Every structure is written in C-alpha cells, then in structure tokens.
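# This is a predicted model, with the sequence first.
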Amino acid sequence: MKAVRLDKLLSGLGYGTRSEIQKLARAGGVELDGAALTDAAARVPVGPDLPDRLKIDGRPVDPPPGLVILMHKPLGATCSHKEDGALVHDLLPPRWRRRDPAVSTIGRLDKQTSGLLLLTDDGDLLHRVISPKRHVAKVYRAALARPLTGREGAIFASGELMLEGEAKPLAPAILEVISPTEARLTVTEGRYHQVRRMFAAVGNHVEALHRERLGGLALPDDLAPGEWRLATEAEVVAIFG
C-alpha cells in the first residue's frame, strides 16, 4: 500500500493548498484511525479504506485517486469544465474541481442528451473505454420527429453510411424499433453528435436522446436525473463485459 505525505494527499484531493492543510492539521482538523494527526508531513497509507480511516473535520475524507463516478446526466448540463451554463461538474462537490489528477468525463453527452455518464480521474480507464479498438457499445433511446420508414435498420447495419463532412463510413450499428417514432440504437463509435447525425442522414430528426447503457453497464433505475454515486468495482468490470 502506497504511503503519501498528508499535505500532498489532501491538496491533491482538493482540500486546499499545502500550507492550508498544514494549518488544518495543526488545528486538530485531521484524524487518522481516531487519533489527531497534527504533522502535515506524516505519511498516510493510501488504499480503498482511506475514507474509513482518515477524517477531515470529523467527516470521511473523499475517495483517493482511482474513483469512477456513475451519473444520470440531466438535460441542459454540459460535459465541460468551463463553458457557460450548467455543467455536469457542478453536480459534484466543489472541491473535486481541484483534484489532481483531475476528474474528467469518459466521453461526452451533448447538452440535450440525458442518461448514463461516467467520470473518472483514472486516465488509463478513460482511454480504455473510449478507445476505438475496444468497440465499447453505447446504447441510446431516441424519440423521433417523424415515423420510421422501415429502411433505417438495414442502412445503419450496412457499415456503409457516410455522415456529411466525413470521409470514412460508420461502423455497423444496430437499430431496435420501439414504436413508429421511437427507437433504440447501439453504436460502437463516438463521433460528434453521431446518433443525431445518423437519423438526419435518413431524413429524420431526433427530438430527445437518452443513453441507457455503456458496454455491459446499464444506468441504474435508482439514479434520478442529476444524481450520482461512486461505481462499484463490479460495475466498472461490467463496462467491458
């Protein structure tokens, strides 16, 4: 188990600068295994049990690096750190903006798309999920402006559909018709506004879009829009299942 200096650990988790952490420790605001830890230079073992062992002002410390956040992204929130308006990062504790390594979304959902969104500070995991070589499937439910014609499934599955402005055809995608104006689409790529552009290419318009699944991981029924929780190890494994 790796041991890290207290001031470096807590500043990396967004609790303040190293000097601020030193003041906090001297004031008795840090406890390790129930005892005050006043030396900010003390080395703290960092493992999954850190929040159970280390308390800041009587509260469990935030999870150490390696966290994966499972969020039900609401409509109107942007997957960005800096754009105007509501941001998905606004839904997390404010100090998490100062974490190092930074918490980033795994891929993006546009402002008007809701559903399953993962965030992490694990760069290796992020790249494994979004890597084109992994072919991690993404499942969307789309409400359409016009009834389906019946030809869309074959076009999407052909591997020959070209999006406007692109030189490479899309990989085959699977269409499941739910109703005349609603469908579920499974894609393995993450091109810009891909699902919306696919339906536009066959003469339709997506009025509402919701991501239900990423790989083998489905959006939990108990997460309302705007809610989030830490993903379990089994859920992270399920992405690649």
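Arrived safely. Since the model is a prediction, treat every value here as computed from it, not as a measurement.
# alpha carbons only for contacts and neighbour counts from here, please
OK.
# tell me how far stretch 206-219 is from the chain's mean position?
13 Å (CA atoms, centre = their mean, to the nearest Å).
# Over to stretch 132-142?
That offset, for stretch 132-142, works out to 14 Å (CA atoms, centre = their mean).
# Residue 36 is in contact with residue 30, isn't it?
Yes: taking CA atoms under 8 Å as the definition, residue 36 is a contact partner of residue 30 at 5.8 Å.
# quick one, which of the two is more surrounded?
residue 30 (25 against 16; other CA atoms under 10 Å).
# Would you mind confirming that that one is in contact with residue 53?
No: in this structure, residue 30 is not within contact of residue 53 by CA under 8 Å, at 10.6 Å.
# give the contact list for residue 240.
By CA atoms under 8 Å, 6 or more residues apart in numbering, the contact set of residue 240 is 129, 136, 215-216.
# cool, residue 88 as well?
73, 77-80.
# so how far is residue 163 from residue 89?
31 Å (CA to CA, to the nearest Å).
# With residue 183 instead?
Taken as CA to CA, the span from residue 183 to residue 163 is 19 Å.
# likewise residue 174?
In terms of CA to CA, residue 174 sits 16 Å off from residue 163.
# Okay, and which of the contacts of residue 240 map to helices?
Of the contacts of residue 240, the ones assigned to helices by DSSP state H are residue 129.
# Now the buried members of the contacts of residue 240.
Buried subset of the contacts of residue 240 (neighbour count, 16 or more other CA atoms under 10 Å): 129, 136, 215-216.
# so which of those comes closest to residue 104?
residue 129 (12.8 Å; CA to CA).
# if you skip the residues just before and after it, what's nearest to that closest one?
Nearest residue to residue 129 in three dimensions, chain neighbours excluded: residue 136, at 6.4 Å (CA to CA, 6 or more residues apart in numbering).
# next up, a second structure to put side by side with the first:
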Amino acid sequence: MKDKQSKKNRNPFHQKTPSKKLDEVISYPIRLNKYIAKCGITSRRKAAELVKQGQIKVNDIVVREPYIEVSEHDQIAYEGNILQPETNLFYLLLNKPKDVITSTADEKGRKTVLDLIPSQGRGRLYPVGRLDRHTTGLLLITNDGDLTTKLAHPSHQVRKEYVALLDEPLADEHFEQILQGLQLEDGLAKVIGLEYANSKQLNHIRIAIMMGRNRIVRRIFEHLGYKVKTLDRTYYAGLTKKGLPRGKFRHLSPREVIMLKHFV
C-alpha cells in the first residue's frame, strides 16, 4: 500500500481564512446586458439572453442586441417595469443544508436557499452557481450580477473544495487515476487537490476543483464505481464555512467582497 501521508503532502490544501450592503457607483455609458445585471434581476449572461429574446425595451423600443451601450438618460424596461440599478449590494454566505434547492423559486414547492434568508430589506437576491439538492455547504448569494457573471465564467479559475463520504474506502489506484484526470462523457475531469480527510477512515475524501460542470465531483467518484453518501462544500473562492452553522448565513465583510472582486 502506498504511503497516504506522502500523498497528502504532495497535494496540500491551503485553507485561506478570508456585507452588509455596499454602495456602488455606475459608470456610463454601459453595455445593456451589464446594466441589466446591475439592476439585480439576473447575471450578465442571462441578461443577454433576455435581450436576444426581445424581452427588453430601451426607450419603449424592443432591442435584441445585448451589447449596445446605454446612458443614464435611457429608460430600460423588463416585463413592463422600469429597471433601476441596484446601488445597495448584498453579499451573503450560506451554509446550505441538505434537501434545499439552489434556486430563487421551485415549481414543485420545495424549499429553496432564499427561503433561509429573511426577505425584509434584502432586495432581489440569487445564488452564485449551484449545489445539487443533496449537496451541503458553502453557497454565495448576492444581487451583484456583475460579480455573479465573473465567478460563474469558465475563464475565471474559482477554487472549490469538498469533503465526500464514499460508500467504501478509495483504492490507491483510483486515488492516482483521479489525480491524473478522468475522461468522463463530457470531457476530461481534472482536480487540483486530493487527500484523505481522515487518516483512519479512507472513505472520507477531500477534493479540490476549479471546474464548474454539473455534479462533477459526484460523477468523478461514480465513474470509478463509488457511491457518494454525503458531499459538503467547505471552501469557495477564498471563503470558508468556519463558524457558520448549517442552514445559517452571514454577510461578507467589505474586505471579503474586495477579495472576491480582485479574485476575478
């Protein structure tokens, strides 16, 4: 059997320890999709889709070009409502519990992450990225569409760390295969860190990735024949869940917000 300690040393995990509302000033002219994102209704990417679908009016005229520039004198409307930029930005970090949906609403009536946050005075918020229903852990929630777009874009290498509990110990050969990268149905899955989270229980695995593909951590282990019993995200873009109980949230500090914006 290979020395597990040497693997741990070879794949270190750097746990950085890293608001309330922050005011933002809009610089004009500004691209239409970016303006919509700053109004807090969606991300820039989804805003561009709304424009292309003809759901946005500029000065009472339907436009389908998301990258035109608008000024502070232009009137932008969506679903008959005039959009105003969110100058009071909120940044919340949630420790998501199991069986909660990462969405702003659920057609089946299931509890969503926004149900865990008091609605009074919060404005319109939405989660950054996704955690599937059964995955727990860190989730960023904000009304900053610009930051959401940047964090979700594949070109920005956002580090995410998870602890997985498998149905059986991870074999040495599978440990090495994961480190080298696995070819899944949607392409190569590469990790940037892998270690045994508990030296006495070799089915507890800590894994770090920068990919944002759907259920990627679960699929890595399932590809090798393991069942993921629990999966918990413990680190996201420099933020940890230290001191944050399951099902609770906190405001990011101004320093953490600056760190996130410089991160991307």
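Thanks, I have it. Computed from a prediction, not measured in an experiment: that's the story for all the values here.
# Give me the TM-score for this pair.
The TM-score (TM-score structural alignment, normalised by the length of the first structure) is 0.66; 177 aligned residues with a CA RMSD of 2.5 Å.
# still on that earlier bit, out of the contacts of residue 88 of the first structure, what pair is the most spread apart?
73 and 80 (12.4 Å).
# If you count surrounding residues, which of those two has more?
residue 73 (30 against 17).
# Aligned to that one, what sits in the second structure?
Using TM-score structural alignment, the equivalent of residue 73 of the first structure in the second structure is residue 96.
# same check, this time on residue 140 of the first structure
Under the alignment (TM-score structural alignment), residue 140 of the first structure pairs with residue 162 in the second structure.
# Contact partners for that match?
So residue 162 of the second structure contacts 206-208, 231-235 (CA under 8 Å, 6+ apart).
# Surely the residue nearest to residue 129 of the first structure touches residue 130?
Yes: between residue 136 of the first structure and residue 130 there is a contact under CA under 8 Å: 7.3 Å.
# In the second structure, point out the residues matching stretch 188-196 of the first structure.
Going by TM-score structural alignment: stretch 188-196 of the first structure matches residues 210-218.
# Show residues contacting the matching stretch.
132, 152, 154, 157-160, 189-192, 228.
# Kindly recompute the last result at 10 Å.
By CA atoms under 10 Å, 6 or more residues apart in numbering, the residues outside stretch 210-218 of the second structure that reach it are 129-132, 135, 151-164, 166, 184, 186, 189-193, 207-209, 219, 222, 226-231, 236-237.
# Pull up the distance across that stretch, start to finish.
14 Å.
# Please apply the same query to stretch 117-132 of the first structure.
18 Å.
# do the same with stretch 194-213 of the first structure
End-to-end span of stretch 194-213 of the first structure (CA to CA): 16 Å.
# got it, and stretch 160-177 of the second structure?
20 Å.
# Nearest spatial neighbour of the residue nearest in space to the middle of the second structure, chain-adjacent residues omitted?
The residue lying closest to the centre of the second structure (CA atoms, centre = their mean) is residue 129, at 3.2 Å. Computed as CA to CA, 6+ apart, the closest residue to residue 129 of the second structure that is not its neighbour in sequence is residue 152, at 6.2 Å.
# one step back: which neighbours do residue 36 and residue 30 of the first structure share?
Common contacts of residue 36 of the first structure and residue 30 (CA under 10 Å, 6+ apart): 54-55.
# residue contacts, residue 104 of the first structure?
Residue 104 of the first structure neighbours (CA under 10 Å, 6+ apart): 68-69, 79-81, 89, 97, 118-123, 126.
# Write the PyMOL selection for whichever of those are buried.
Selection command for PyMOL covering only the buried members of these, criterion 16+ other CA under 10 Å:
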select buried, resi 68+69+79+80+89+97+118+119+120+121+122+126
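# would you list the contacts of residue 104 of the first structure in CSV and tack on secondary structure and distance to residue 233 of the first structure?
CSV is the format used below for these (DSSP: H, G, I helix; E, B strand; the rest coil; distance: CA to CA, whole Å):
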residue, secondary structure, distance to residue 233 of the first structure
68, strand, 9
69, strand, 11
79, coil, 24
80, coil, 26
81, coil, 26
89, helix, 22
97, helix, 23
118, strand, 13
119, strand, 14
120, strand, 13
121, coil, 15
122, coil, 13
123, helix, 16
126, helix, 15
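# In JSON lines: the contacts of residue 104 of the first structure, plus distance to residue 13 of the first structure.
Output for the contacts of residue 104 of the first structure, formatted as JSON lines (distance: CA to CA, whole Å):
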{"residue": "68", "distance to residue 13 of the first structure": "14"}
{"residue": "69", "distance to residue 13 of the first structure": "15"}
{"residue": "79", "distance to residue 13 of the first structure": "21"}
{"residue": "80", "distance to residue 13 of the first structure": "20"}
{"residue": "81", "distance to residue 13 of the first structure": "17"}
{"residue": "89", "distance to residue 13 of the first structure": "15"}
{"residue": "97", "distance to residue 13 of the first structure": "9"}
{"residue": "118", "distance to residue 13 of the first structure": "19"}
{"residue": "119", "distance to residue 13 of the first structure": "15"}
{"residue": "120", "distance to residue 13 of the first structure": "13"}
{"residue": "121", "distance to residue 13 of the first structure": "11"}
{"residue": "122", "distance to residue 13 of the first structure": "14"}
{"residue": "123", "distance to residue 13 of the first structure": "16"}
{"residue": "126", "distance to residue 13 of the first structure": "19"}
